[in-house]
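Peer 1: make a model of this:
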Amino acid sequence: MLGRAGFSEDTAPSDALVAIPNGEGGWVVAGSLPEARALAGKVQGRHGTTSPEPPLALPEGDWELTLRTGWVEPAYLETDASWCEPGGEPFTSLANGGAFGGKLTTDVGRVARELAYEHRQAVRVVLSREDVVRTGPKRPPVAAGIRSDGSGVIRVVRTDGIAEAIARVAPQLVVEEVDVVGPPTSVDIRGAGVVEAQLLLAALDAKKNAQAIDGEAHVASVTSEDGAVATVVIGLDGGIRVDLRCGRLLDAIVLRSYAIGAVHMALGWVTSEGLSVGEDGTISDLTIRSFGVLRSADMPHVEVTLHEEDGEPVNGSDAVFAATAAAVWSAQGWPTDWPTGRSVLGGEPVTQ
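Peer 2: Below you'll find the model as predicted:
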């Protein structure tokens, strides 16, 4: 039913205790969330005063395109939460649609089970937005250079599985993993490594072609590992057209919404999103407003065309994500550092 998706916390017993991190690796347990916060001395919200900066230096070389990405927050809707009764199974933290891989390593379910057993009462474990930002995995930043023949070097913050992910889609790229003081990273974050390689190659093709299609020159196409094909056109008016083929359509309305969501995520990643991380690895941007997520007022019109095919349905939104990032980057003239701080066509600054 519309509006009834629910959150993990919604299903917890009304008399459940509440547990939150105490900031020292343990947990504060109390009768309510405000009480737990008071006991933990938690002050909500913080916005850093420094600008986000990409943490990696570019590889040396003569490159056709160069790219440096920074730290970004997955910024999923419901923060990590779970609850459990004594002797029961913890409720999933993915109840409200998941987190594009951001919750796959969360331990809130295990903690809820252990605390429920210890206190002999139902316990709900709740991470604040600040807790998620401080401890949750991030997309590993990259610094890449690519030649006109598609070969090149992509430096990436050391992450388990990232080299293999990149090699699957771009074996011609040399992967250099670099140790960096900063937040934890994960290859499970939406298309990590794969999307970066795909968008670099798609942007290279866009730069080579640089020819107008119906008067609109900013076009990028990506074919995913599963065979989905997304073509994204940035119009001269800043509007965005998405053409997507990803097998048999299970639900056109849902798929269209996923495609538009992927466009929104890509736009923010290229133009506005970033976390300020200190030399000691401490994140100073701890609120949703400070992440640079693109405001709805800044979202351009998006037109999505879906094609019914006979093949098995596959994930199409990740291809849209990569193609949009490549198209927007191309429309802005391929600036090296993200976020670019500019609107879709590289004009006025993005409001944050």
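
Peer 1: rest of the way, CA atoms for contacts and neighbours
Peer 2: Fine.

Peer 1: so how far is residue 178 from residue 162?
Peer 2: From residue 162 across to residue 178, the span is 11 Å (CA to CA, to the nearest Å).

Peer 1: burial check on the closest residue to residue 337 other than its chain neighbours, number of neighbours?
Peer 2: Leaving aside its sequence neighbours, residue 337 sits nearest to residue 68 (CA to CA, 6 or more residues apart in numbering; 4.9 Å). Per other CA atoms under 10 Å, the neighbour tally for residue 68 reads 23.

Peer 1: next one: residue 343
Peer 2: For residue 343, the neighbour count with other CA under 10 Å is 23.

Peer 1: surely residue 19 forms part of a helix?
Peer 2: No: using DSSP: H, G, I helix; E, B strand; the rest coil, the secondary structure at residue 19 is strand, not a helix.

Peer 1: quick check: the closest residue in space to residue 43 that isn't next to it in sequence vs residue 327, distance?
Peer 2: Nearest non-adjacent residue to residue 43, counting by CA to CA, 6+ apart: residue 37, 7.9 Å away. As judged by CA to CA, residue 37 and residue 327 stand 44 Å apart.

Peer 1: ok so, going back, tell me which strands and helices whatever helix or strand the residue nearest to residue 43 lives in is in contact with?
Peer 2: Taking DSSP states H and E as the definition, residue 37 sits inside helix 33-40. The contact analysis (3 or more CA pairs under 8 Å, 6 or more residues apart in numbering; DSSP states H and E) places helix 33-40 against strand 17-21, strand 27-30.

Peer 1: now the other sequence, so there's something to compare against:
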Amino acid sequence: MNASPSPDEPSAEVPTRAVGLTVDGRDVEVVDDGISLLDALRGPLGVHSVKDGCSPQGQCGCCTVLVDGTPRVACVTPLRRVAGRSVVTLDGLEPEARSRWVDAFVEHGASQCGFCTPGIIVRLDAVRAKGGDVRPGAVDRALAAHLCRCTGWQTIVEAAEDVLSGSTPVEVGPRDLDAAARRATLELGAPQQVGERVVLGAVGFSADTAPADALIAVPVPGSDDWVVGESLVEARRAAGKVQGRRTTVDPVPPLEVPDGDWDLTLRTGWVDAAYVETDSSWCVPGGDPSPAAANGGAFGAKRHSPLPAVARRLADEHGRAVLAQWSREDCSRSAPKRPPVAAGIRADGTGVIHVVRTEGIAERIRAAAPGLEVVELDVAGPPTSVTLRGAGWAEAVVLVAGVGAPSEVVSVESGRVGDQAGGERVVVRTSEGAVAEASIGADGIRVRAAGGDILDPVVLRSYCIGAAHMAFGWVTSEGVAVDAEGSVLDLTVRSLGVLKAADTPAITVELVPSDRPPVRVSDAVFAAVAAATWRFLGTPPDWPAGLLSNL
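Peer 2: Next comes the predicted model:
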């Protein structure tokens, strides 16, 4: 499919000229050769609170700004169209309003990595400026233009409703943000900050901290080559980047269920980690490259990102600082995916599971389901990794829970979480001693989490909600279409299937106090909610199984 021209692609009809506009109250002038407003803001104007998560797809909302008071997505707004107009970013919001948003997001744990937060706040502040619509569903509608992988939306909605309603901030008592950061780091297995700078998107993302004179390097589509330019626009033009599209082909699990007499079967497909900050890393000649994940670990998907090595090599070759960047399309094609499985299991927990060949996957599966014979198969497709959240282990937990087989790792017990009569709950135990319980009902998802010393209840609750959201989406909506040759067809961030705020069930979290050392519990929450969701749906054999209409 041919892509339509993006604002990054020059046209004979768009002559180079200077465009004057006002940015955050400052009159500026930018040379325009067909670039987007986002290119101008992040490039010559140096405004880094405006993020690039998908340009020029216009789908993640991270580059949202106000143009004459109206929210606009900067990556699909040609610079020439804002000539003479007023552009306001997070940095230019009224100081009192910005402070209130920051406080509310910190109080509710509504920002984890912080990459998507500035754009979300800009849009929500436009709602506030127009009187603050707090009717049911109003915040969900405002968030429809945005994508957040981390939080599961609920804490964002809570923070927004507090600010928009004008309610007095809830006094949660003094917080130890160092302890909060310890809990956040523990849950993601990567350094994580907590506090005001996270909400402001100022935690040192590589694309924001590269030297101003750094060359920009991007990959050439369909090859292993990289090209460099003085700007991202120049590099992408030289590489011949074409905007990705969403395919009309539905995701299909690539593996067949093993032959056998099974009580349950399950097939999963290619699933993207769907992190919003695309991979980037910069390096100076002879130096050490910046991390691909500056705040949080992209749920394990960036652990072995190739970009730091690319940045180091190119910096040494060119004798200058180099910022290596993947586009959203590059992430869709090249970032590791969750290994697809196809399994059959009997009521006693024995069975066979086929899985796309992935280093370390067999051990992860056997840790939760020793009765499963693991058969790894070579399948044409994108790379896979066990570093993604609970990969292999969570699938095994789901299968064992599905048949209710005896297990030290997972059990299905009567009574829903929260001492509610009727129904059932799935209980998952990790080797580190964490315990998570999950149940699904008409009132949404209920979770109880025991991970030792809570350290900070706001952060732990937020990470449990995020894990529950991710698990529910994994079962019901997430998947990537891949053709028979192994090429990824879904190249937009929206096509990954991450649940929108409006489609996310209410999530109730109970945290169990303890004086034991803290351990990671969100992976157990992820597995427990996935298993509970699958059982609630009636154990459909193929994922994604489709959204529920009664939650």
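
Peer 1: picking that back up, what about residue 37 and residue 327 of the first structure, which has more around it?
Peer 2: residue 327 (29 against 21).

Peer 1: rewinding a little: so residue 162 and residue 178 of the first structure - more neighbours on which side?
Peer 2: Using other CA under 10 Å as the criterion, residue 162 of the first structure and residue 178 rank with residue 162 on top: 21 against 13.

Peer 1: quick check: longest helix of the first structure.
Peer 2: With secondary structure taken from DSSP state H, the first structure has its longest helix at helix 252-271.

Peer 1: longest strand of the second structure?
Peer 2: strand 420-429 (DSSP state E).

Peer 1: just the helices in the stretch 1-150 of the first structure please.
Peer 2: Here the stretch 1-150 of the first structure has its helices, by DSSP state H, counting those that start in this stretch, at 33-40, 108-119, 129-135.

Peer 1: could you dump those helices to a markdown table with distance to residue 21 of the first structure?
Peer 2: Listed next are the helices of the stretch 1-150 of the first structure as a markdown table, based on distance: least, CA to CA, whole Å:
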| stretch | distance to residue 21 of the first structure |
| --- | --- |
| helix 33-40 | 8 |
| helix 108-119 | 10 |
| helix 129-135 | 8 |
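
Peer 1: so which of those helices comes closest to residue 62 of the first structure?
Peer 2: Closest to residue 62 of the first structure of the helices of the stretch 1-150 of the first structure is helix 129-135 (CA to CA; 36.6 Å).

Peer 1: for the stretch 151-300 of the first structure, what spans make up the strands?
Peer 2: Along the stretch 151-300 of the first structure, counting by DSSP state E, counting those that start in this stretch, strands occupy 152-157, 173-178, 218-223, 229-234, 240-245.

Peer 1: among those, which comes closest to residue 286 of the first structure?
Peer 2: In terms of CA to CA, the element of these nearest to residue 286 of the first structure is strand 152-157, at 21.4 Å.

Peer 1: buried residues of that closest one, list them for me.
Peer 2: Neighbour counts using 16 or more other CA atoms under 10 Å place 152-157 of strand 152-157 of the first structure among the buried residues.

Peer 1: stretch 241-258 of the first structure now?
Peer 2: 241-247, 249, 255-256, 258.

Peer 1: so it aligns onto which residues of the second structure?
Peer 2: Mapped onto the second structure with TM-score structural alignment as the criterion, stretch 241-258 of the first structure occupies residues 446-463.

Peer 1: repeat that for stretch 319-335 of the first structure.
Peer 2: By TM-score structural alignment, stretch 319-335 of the first structure lines up with residues 524-540 in the second structure.

Peer 1: for stretch 181-194 of the first structure, same thing?
Peer 2: Aligned using TM-score structural alignment, stretch 181-194 of the first structure spans residues 380-393 in the second structure.

Peer 1: could you export the buried residues of strand 152-157 of the first structure as JSON lines, including distance to residue 79 of the first structure?
Peer 2: Listed next are the buried residues of strand 152-157 of the first structure as JSON lines, based on distance: CA to CA, whole Å:
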{"residue": "152", "distance to residue 79 of the first structure": "38"}
{"residue": "153", "distance to residue 79 of the first structure": "35"}
{"residue": "154", "distance to residue 79 of the first structure": "32"}
{"residue": "155", "distance to residue 79 of the first structure": "30"}
{"residue": "156", "distance to residue 79 of the first structure": "27"}
{"residue": "157", "distance to residue 79 of the first structure": "25"}
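
Peer 1: between these, which is nearest residue 13 of the first structure?
Peer 2: Taking CA to CA as the measure, residue 13 of the first structure sits nearest to residue 157 out of the buried residues of strand 152-157 of the first structure, at 41.8 Å.

Peer 1: any idea which residue sits dead centre in the first structure?
Peer 2: Central residue of the first structure (CA atoms, centre = their mean): residue 74, 4.2 Å from the mean position.

Peer 1: residue contacts, that residue?
Peer 2: Residue 74 of the first structure is in contact with 99-100, 102, 138-139, 189, counting by CA atoms under 8 Å, 6 or more residues apart in numbering.

Peer 1: ok, residue 241 of the second structure next?
Peer 2: By CA under 8 Å, 6+ apart, the contact list for residue 241 of the second structure reads 220-221.

Peer 1: try 7 Å
Peer 2: Shown in contact with residue 241 of the second structure (CA atoms under 7 Å, 6 or more residues apart in numbering): residue 221.

Peer 1: that one -> the first structure?
Peer 2: Applying TM-score structural alignment, one finds that residue 241 of the second structure aligns to residue 42 in the first structure.
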